[in-house]
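**Q** Could you work out the structure for the sequence below:
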Amino acid sequence: MSFEIWLAFAFACAIVLAIPGPTIMLVVSYA
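**A** This is a model prediction of the structure:
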């Protein structure tokens, strides 16, 4: 696996982990 693919995978995982927290609250507050 190349470094670029690993970096993209790690970035995607970070986004998925971050979504249930502040992101949902931010979307709900603006909805």
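**Q** drop to CA atoms for contacts and neighbour counts, all remaining ones
**A** OK.
**Q** Show me what the helix or strand where residue 25 lies packs onto, helices and strands only.
**A** Per DSSP states H and E: residue 25 is located in helix 24-30. Packed against helix 24-30, as judged by 3 or more Cα pairs under 8 Å, 6 or more residues apart in numbering; DSSP states H and E, are no other helices or strands.
**Q** Relative to the whole chain's centre, how far out is it?
**A** Here the centre of helix 24-30 is set off from its chain's centre by 15 Å, with Cα atoms, centre = their mean, to the nearest Å.
**Q** Would you do the same for the sequence below? I want to compare the two.
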Amino acid sequence: MFCLGLGIICGTVGYLDSTLFVRKIYRNIKCD
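**A** Got it, this is the predicted structure:
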């Protein structure tokens, strides 16, 4: 159960991180 929760947390953090990263890159490209 703990491992499952840890996996979900890691997945959520990774997903949010990648979303913010993509938005940052998209903004930089848009500015150019």
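**Q** What TM-score do the two superposed chains give?
**A** Remark: TM-score between the superposed chains equals 0.56 [TM-score structural alignment, normalised by the length of structure 1]; 24 aligned residues with a Cα RMSD of 2.0 Å.
**Q** Residue 19 of structure 1 pairs with which position in structure 2?
**A** Counting by TM-score structural alignment, residue 19 of structure 1 lines up with residue 27 in structure 2.
**Q** Could I get the full set of helices for structure 1?
**A** Ranges of helices in structure 1, per DSSP state H, are 3-18, 24-30.
**Q** Count the neighbours of the equivalent of residue 3 of structure 1 over in structure 2 for me.
**A** Using TM-score structural alignment, the equivalent of residue 3 of structure 1 in structure 2 is residue 11. Around residue 11 of structure 2 there are 12 other residues, counting by other Cα atoms under 10 Å.
**Q** Same question for the one 5 residues further on.
**A** Residue 16 of structure 2 is surrounded by 12 other residues when neighbours are defined as other Cα under 10 Å.
**Q** where's it relative to residue 31 of structure 2, distance?
**A** Distance from residue 16 of structure 2 to residue 31 of structure 2, counting by Cα to Cα, to the nearest Å: 23 Å.
**Q** next one: residue 11 of structure 2
**A** According to Cα to Cα, residue 11 of structure 2 and residue 31 of structure 2 sit 30 Å apart.
**Q** Also residue 18 of structure 2?
**A** Note on residue 18 of structure 2: its distance to residue 31 of structure 2, by Cα to Cα, is 20 Å.
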